[in-house]
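Enquirer: kindly generate the corresponding structure for this input.
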Amino acid sequence: MANTTAVLLAAGAGTRLGHGPKALLPFRGGTLVEHAAAVLRDGGCSDVIVVVGAGAAEVAALQQPGSALAGCRLVRNDDWASGMGGSFHLGVASMRAGHNVLVALVDQPGVSPALVARLIAAHRPGRITAAGYRGAAGGLHRGHPIIFDPLLAVQAAAISNGDVGARDFLRSHPELIDLVDCGDLFDGADLDTESDLHLLGGPAASGAPGA
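Expert: Predicted coordinates for the structure are as follows:
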């Protein structure tokens, strides 16, 4: 099984939410970016790349010995205001050769190590593996995290721009995507607006790898 590099997209300013960069929001005695990095590592990612932008200096200051960010590679996106496309591109460009790429968002505190481990275990060479969540109609819809085969990650990053990220590539190649039902572990919610702040104080997103 190929190793998996996590690309954690954590560059935004959190303008819609209105509480500063989401990466620096307090969560369980630390910050969201520290929590997300720990989840990715505990879930089985061998390498964690954190793409930072707004609040980059503050995130870098958290990278102390013993911190969840210790050992992570920080990649700075100076053009973070243009959207996540640039961050996705920089993250993929920084990955280790031959590694699968798991793309995660810093504003999903409900993602657990068990969810990450499930996706890694389900991933097949030459494919894209995405977490699936059940909507009101009952069917699975694609969400994050998403794992890309190395070559597919490069291809997706090559056409990413603005706030689109890999969306256009994914829409153009549905035949490459395997949806993995993760609805028993998480509902796919992220922190976008003030009404989502309850996600920072909800039940622990627990789960050991493989649970």
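Enquirer: could you use CA atoms for every contact and neighbour count after this?
Expert: Fine.
Enquirer: list the buried residues of stretch 168-175.
Expert: In terms of neighbour count (16 or more other C-alpha atoms under 10 Å), stretch 168-175 has its buried residues at F169.
Enquirer: what's in contact with that stretch?
Expert: Contact with stretch 168-175 is made by 156, 159-160, 177, as judged by C-alpha atoms under 8 Å, 6 or more residues apart in numbering.
Enquirer: cross these against strands and list the overlap.
Expert: Of the positions in those, I177 sit in strands, assigned by DSSP state E.
Enquirer: which of the contacts of stretch 168-175 are buried?
Expert: 156, 160, 177.
Enquirer: the last one and I128 touch, don't they?
Expert: To tie it back to what came earlier, the one meant is I177. Yes. Between I177 and I128 there is a contact under C-alpha atoms under 8 Å: 4.7 Å.
Enquirer: ok, the residue nearest to the spatial centre of the chain - contacts?
Expert: In the chain, the residue lying closest to the centroid (C-alpha atoms, centre = their mean) is A104, at 0.7 Å. Listed by C-alpha under 8 Å, 6+ apart, the contact set of A104 reads 6-9, 144-146.
Enquirer: tell me the secondary structure at it.
Expert: Following DSSP: H, G, I helix; E, B strand; the rest coil, we place A104 in the strand state.
Enquirer: please give me the structure for this one as well, since I'd like to look at both together:
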Amino acid sequence: MEYLEPSQLGLAACILAAGYGSRMGHVPKAAIRIRERSVLEWQVLALRGAGVQDISVVVGPYQEQLCPLVSLCEAELVLNESKSAEILHSQIAAVKSHYRDRHGCDMMVLLGDLPFLQTHHFLRLRKLWEMRNGDIHGLVPMADGVRGHPLVLSWSAVQTIAESGQTDKGIRSWLSRSKQSVQFVEMNDPAYVRDVDIPQDLAQIEGPAELPLVS
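Expert: This next block holds a predicted model:
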């Protein structure tokens, strides 16, 4: 059985933060502040603690609130030019940006509303990725049978999505078409799926949480 060595070109992460946050009261969930930092800042810190230095953030609405945070985190800004805030269009923007600017680099994709992910969660997933079978081009964490984030794609998978003429079908479509090349791993940890979707979810967070102001 062939196993892959860690990619010499490394791993780049993209955080999808282009939603409307309508169920949260129409606020950018990545900008929610927890213990003096935004969710976005905590995610970037955790990623960099796991050795993922190349980070981009897809932003759609709420650019006034999110663009300064992206700059503060020293991450790359990727604009979702679509009028839609559906995750599909964020995925499209993420894949196109990665394919254009990070040739040969594997890709980690995560949602911007997962505040419970910490460095050890990313380290665990990265170790699994580096030790995967050579036929595996996608890795998806699971928690109690529910698909989670971040998911990881090989450069080959990114290239296939970008060059197939089906970029507009998104990552989920590739996962469905390529099940033999995707490893679904039960992580036994709710942090991979535990988001903040409605105001009541903030009660789960340890420490004060503050919603951003939107004019």
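Enquirer: got the residue ranges for the helices in structure 1?
Expert: 32-42, 56-61, 84-93, 113-122, 150-158, 167-172 (DSSP state H).
Enquirer: mind checking those helices for the one nearest to L191 of structure 1?
Expert: Nearest of those to L191 of structure 1, taken as C-alpha to C-alpha: helix 32-42 at 10.8 Å.
Enquirer: ok, back up a step: separation between the residue nearest to the centre of structure 1 and S195 of structure 1?
Expert: Per C-alpha to C-alpha, to the nearest Å, A104 of structure 1 is found 22 Å from S195 of structure 1.
Enquirer: about what we covered before: which one of the buried ones among the contacts of stretch 168-175 of structure 1 is nearest to H89 of structure 1?
Expert: Of all these, H89 of structure 1 sits closest to S160, with 6.7 Å by C-alpha to C-alpha.
Enquirer: ok, that closest one touching G83?
Expert: No. Using C-alpha under 8 Å, S160 of structure 1 makes no contact with G83, being 9.9 Å away.
Enquirer: quick check, F186 of structure 1 in contact with V111.
Expert: Yes. With contact defined as C-alpha under 8 Å, F186 of structure 1 reaches V111; the gap is 6.5 Å.
Enquirer: more neighbours: which of those two?
Expert: Between F186 of structure 1 and V111, counting by other C-alpha atoms under 10 Å, V111 is the more crowded of the two (30 against 19).
Enquirer: what residue of structure 2 matches up with that one?
Expert: In structure 2, V111 of structure 1 lines up with L117, judged by TM-score structural alignment.
Enquirer: list the residues that contact that match.
Expert: Residues near L117 of structure 2 by C-alpha under 8 Å, 6+ apart: 43, 46, 191-192.
Enquirer: for those, could you give me TSV that also reports distance to S71 of structure 2?
Expert: Below are the contacts of L117 of structure 2 laid out as TSV (distance: C-alpha to C-alpha, whole Å):
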residue	distance to S71 of structure 2
Q43	14
A46	17
A191	26
Y192	26
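Enquirer: for these, pick the one with the most neighbours.
Expert: When neighbours are counted by other C-alpha under 10 Å, Y192 leads the contacts of L117 of structure 2 with 27 neighbours.
Enquirer: my guess is that one meets G148, correct?
Expert: Yes. Contact criterion C-alpha under 8 Å: Y192 of structure 2 and G148 qualify, at 5.0 Å.
Enquirer: trace G12 of structure 1 over to structure 2, please.
Expert: Counting by TM-score structural alignment, the partner of G12 of structure 1 is G19.
Enquirer: and the nearest residue to its match once chain neighbours are set aside, how many residues sit next to it?
Expert: Nearest residue to G19 of structure 2, sequence neighbours excluded (C-alpha to C-alpha, 6 or more residues apart in numbering): A85, at 4.9 Å. Per other C-alpha under 10 Å, the neighbour tally for A85 of structure 2 reads 18.
Enquirer: mind listing what A85 of structure 2 touches?
Expert: 18-20, 60-61.
Enquirer: ok, these vs D54 of structure 2, which is closest?
Expert: For the contacts of A85 of structure 2, the nearest to D54 of structure 2 is A18 (19.0 Å; C-alpha to C-alpha).
Enquirer: wait, isn't the closest one in contact with V59?
Expert: Yes. With contact defined as C-alpha under 8 Å, A18 of structure 2 counts as touching V59 (4.4 Å).
Enquirer: more neighbours: which of the two?
Expert: A18 (30 against 26).
Enquirer: mind listing the strands for structure 1?
Expert: Here structure 1 has its strands, by DSSP E, at 4-10, 26-27, 30-31, 47-52, 73-76, 100-105, 128-134, 140-148, 177-181.
Enquirer: equivalent range in structure 2 for the last one?
Expert: Correspondence between strand 177-181 of structure 1 and structure 2 is established over residues 182-186, with TM-score structural alignment as the criterion.
Enquirer: can you tell me which of the contacts of A85 of structure 2 has the most neighbours?
Expert: Within the contacts of A85 of structure 2, neighbour counts (other C-alpha under 10 Å) peak at A18, which reaches 30 neighbours.
Enquirer: look up how far R33 of structure 2 lies from it.
Expert: 17 Å.
Enquirer: for A13 of structure 2, same thing?
Expert: As defined by C-alpha to C-alpha, A13 of structure 2 lies at a distance of 21 Å from R33 of structure 2.
Enquirer: what's the counterpart of I171 of structure 2 in structure 1?
Expert: Structural alignment (TM-score structural alignment) places I171 of structure 2 against A166 in structure 1.
Enquirer: how about the contacts made by Q64 of structure 1?
Expert: Residues counted as contacts of Q64 of structure 1 (C-alpha under 8 Å, 6+ apart) are A70.
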